[in-house]
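K.L.:
Sequence and predicted structure are below.
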Amino acid sequence: MIHPNAIVDPGARLADDVEVGPFSVIGPDVEIGAGSRIGPHVVVKGPTVLGERTRVFQFASVGEDCQDKKYAGEPTRLVMGDDNVVREGVTLHRGTAQDRGETTIGSRNLFMAYAHVGHDCVIGDDCILANQVTLAGHVTLGDFSILGGLSAVHQFCHFGEHAMAGGGSIITKDTPAYVMINGNPAQVHGLNLVGMRRRGFSNSSLKALGDAYRLVYRQGLTVEQALATIRERYSLPETETFAASIEVSSRGIIR
């Protein structure tokens, strides 16, 4: 299953059925789960953990030292869940000692060609980063996030679950859950209704989220007033997620 022209360090731990293509380099302190396929010309550097059924395409670099100038070779990690797809030329960097010491990626994510995930990022499950999306360090993406091609996210930004960014978006503030954004600088253009319907959100939940969105963005209320009104009117998990994604913002939300 390992091509004779691949280099796999004796300190790497690969499940018995892992495939490694020609000219790939798997370094020490790398763990790769069962059913995974590492294509040709891939570099995986540890400490890195790749879950089961991971697919990495050619010329990707996974678990490399970060680009933060404060990084001085400390032992940091990259940890990925299961069923992730890492396409051509993607770069996924490990964490820094100054933050969490770990870049954490969930399961079932798709990283399209030439996407970049910076140090200490936290990515949930079922996210899509289209071609050449760039995440600076310390970025957090919620579950089911979608970032259109050529989007860029500033360091320390939070991007809420089920939110979507159009192609070429420049994101310098926090994005609440469930919203759609686009532009440079990015602005909010409503809720991600199509995405939520595809994922089975009920009509009553969508109606409540529509009301919550209008309270934040259309009624001229302060953020505090809008959140208080949302919680007075609704006790749904979806509206609480929306409110909480705004409440935790440290950079201010995209308007």
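P.N.:
The structure has been received and is ready for your questions.
K.L.:
okay, CA-based contacts and neighbour counts for the rest of this
P.N.:
Will do.
K.L.:
Tell me who's in contact with A136.
P.N.:
V117, G118, H119, C121, A152, V153, H154, Q155, F156 (Cα atoms under 8 Å, 6 or more residues apart in numbering).
K.L.:
Closest one to G183 out of these, please.
P.N.:
A152 (10.8 Å; Cα to Cα).
K.L.:
Give me the distance from stretch 241-255 to the chain's centre.
P.N.:
Chain-centre distance of stretch 241-255: 17 Å, with Cα atoms, centre = their mean, to the nearest Å.
K.L.:
Now the terminal residues of it, how far apart.
P.N.:
With Cα to Cα, to the nearest Å as the measure, stretch 241-255 spans 18 Å from end to end.
K.L.:
Kindly report the same for stretch 84-95.
P.N.:
19 Å.
K.L.:
what sits up against it?
P.N.:
Taking Cα under 8 Å, 6+ apart as the rule, stretch 84-95 contacts 48, 53-66, 76-78, 101-103, 107-121.
K.L.:
please redo it, this time with the cut-off set to 7 Å
P.N.:
54-66, 76-78, 101-103, 107-120 (Cα atoms under 7 Å, 6 or more residues apart in numbering).
K.L.:
Stretch 164-173 now?
P.N.:
Under Cα under 7 Å, 6+ apart, the answer for stretch 164-173 is 145-154, 157, 179-186, 192, 251-254.
K.L.:
Among those residues, name the ones in strands.
P.N.:
If you go by DSSP state E, the contacts of stretch 164-173 have I146, L147, A152, V153, V179, M180, I181, N182, G183, A186 in strands.
K.L.:
got another, please set it beside the one above:
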Amino acid sequence: MVDAVDATMSDSEIHPSAIIASGAKIGRGVTIGPWCSVGPDVIIEDGVKLIANVVVDGHTTLGKDSVYYPFSTIGLAPQDLKYKGEPTRCIIGSRTVVREQVTIHRGTESGDGITTVGSDCLLMVNSHIAHDCHLGNRVIIVNNVVLGGHVHIDDDARVMGSAAIHQFVRIGKAALVGGVTGVESDVIPYGSVLGNRARLVGMHWIWLKRNGVQNEELHVLRHVYRTLFPREENQTCVFEERLQAVKDKFGHSDRVQEIIDFIEQPSRRGLVKVGRSISSSEKEG
């Protein structure tokens, strides 16, 4: 890692039109294309590519071999009126790909002070990652998705196009959020939600099957889901009793325990409710 002024000594390719502030740290084999801007507190690790017209500012670290497409902005000030210029941070993991017009804001002092995106993520065109959000590894965010502040998304989750996630929502491991879905509450690990206001409609069976989960475990997860989230007409006991029944019968399963742990963690938003979401047009009809 060298200062920006010595970047040519690190086998990096920096276009003459790029503006690299003094103090920025540039790794080996970095490519910084035309009209990029890199602030003085930025750290760019080995093999990073800024294709063109990328702005990186603040106390921001771009992980090894990550790629940033034109007009993406990373580490700029948060859209939070309480923010007064504190030296908060933004960290992007290795091999993550950030497509055109994505915005990722740094954290706030009143939050965690840091925004993080894990490794091997894909953030598609025009998505927004707000201040103090935390994304795990291998997360996919599709076009036009907006995350409010303080959203937590665990490993392998998928958020489909034009979904909107309310601030402080948690999305569990390998969960699926359908397109054009408004998520106001937490989504359990491996859960699948859909609708104008999100409703839990099942488990993310496709991900589970593609990742080698065997039929016996799928059967267990199906039983757990039906126990925890029966349709209203089938509810014979309160949620706490249903959760205890799942603990007693299936707590030995690692994936079931992940769901239990997620449910038992403190939450500001509660859990997404079960059931088919009804759109406004359906209600009017």
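P.N.:
Perfect, thanks for sending it. Predicted model only: the values in this text are computed from it and were never measured.
K.L.:
Where in structure 2 does stretch 37-50 of structure 1 fall?
P.N.:
Residues 49-62 of structure 2 are the counterpart of stretch 37-50 of structure 1, counting by TM-score structural alignment.
K.L.:
before we move on, what about stretch 83-93 of structure 1?
P.N.:
Counting by TM-score structural alignment, stretch 83-93 of structure 1 sits on residues 95-105 of structure 2.
K.L.:
Which of the residues in the matching stretch are classified as buried?
P.N.:
Going by neighbour count (16 or more other Cα atoms under 10 Å), the buried part of stretch 95-105 of structure 2 is R95, T96, V97, V98, R99, E100, Q101, V102, T103, I104, H105.
K.L.:
now the end-to-end length of it.
P.N.:
19 Å.
K.L.:
Sticking with S245 of structure 1, tell me its helix or strand.
P.N.:
Per DSSP states H and E: S245 of structure 1 is located in helix 237-247.
K.L.:
That helix vs structure 2, average offset?
P.N.:
Mean deviation of helix 237-247 of structure 1 relative to structure 2 after superposition (mean Cα distance after the TM-score superposition for structure 1): 1.0 Å.
K.L.:
Now check I171 of structure 2 against structure 1: what is it aligned to?
P.N.:
By TM-score structural alignment, I171 of structure 2 lines up with F159.
K.L.:
My read is that that match contacts F144, right?
P.N.:
No. The pair F159 of structure 1 and F144 does not pass the contact test of Cα atoms under 7 Å, sitting 10.3 Å apart.
K.L.:
neighbour count winner among these two?
P.N.:
Applying other Cα atoms under 10 Å to F159 of structure 1 and F144 shows that F159 carries more neighbours, namely 30 against 24.
K.L.:
residues contacting the more buried one?
P.N.:
T140, L141, G142, D174, T175, P176.
K.L.:
P4 of structure 1 pairs with which position in structure 2?
P.N.:
Using TM-score structural alignment, P4 of structure 1 pairs with P16 in structure 2.
K.L.:
element containing the residue opposite T104 of structure 1 in structure 2 once aligned?
P.N.:
Under the alignment (TM-score structural alignment), T104 of structure 1 pairs with T116 in structure 2. Element membership for T116 of structure 2 (DSSP H and E) is strand 114-117.
K.L.:
distance from that strand to structure 1 after superposition?
P.N.:
Looks like 0.9 Å for strand 114-117 of structure 2 (mean Cα distance after the TM-score superposition for structure 1).
K.L.:
Just say helix, strand or coil for L221 of structure 2.
P.N.:
helix (DSSP: H, G, I helix; E, B strand; the rest coil).
K.L.:
Now do the nearest residue to it once chain neighbours are set aside against A245 of structure 2, distance only.
P.N.:
Closest residue to L221 of structure 2 apart from its sequence neighbours, by Cα to Cα, 6 or more residues apart in numbering: V256 at 7.0 Å. According to Cα to Cα, V256 of structure 2 and A245 of structure 2 sit 12 Å apart.
K.L.:
what about these two, which has more around it?
P.N.:
V256 (21 against 15).
K.L.:
Give the equivalent position in structure 1 for that one.
P.N.:
Using TM-score structural alignment, V256 of structure 2 pairs with T239 in structure 1.
K.L.:
Contacts only, for that match.
P.N.:
Per Cα under 7 Å, 6+ apart, neighbours of T239 of structure 1: A208, L209, A212.
K.L.:
are any of these buried, and which?
P.N.:
By 16+ other Cα under 10 Å, the contacts of T239 of structure 1 give A208, L209, A212 as buried.
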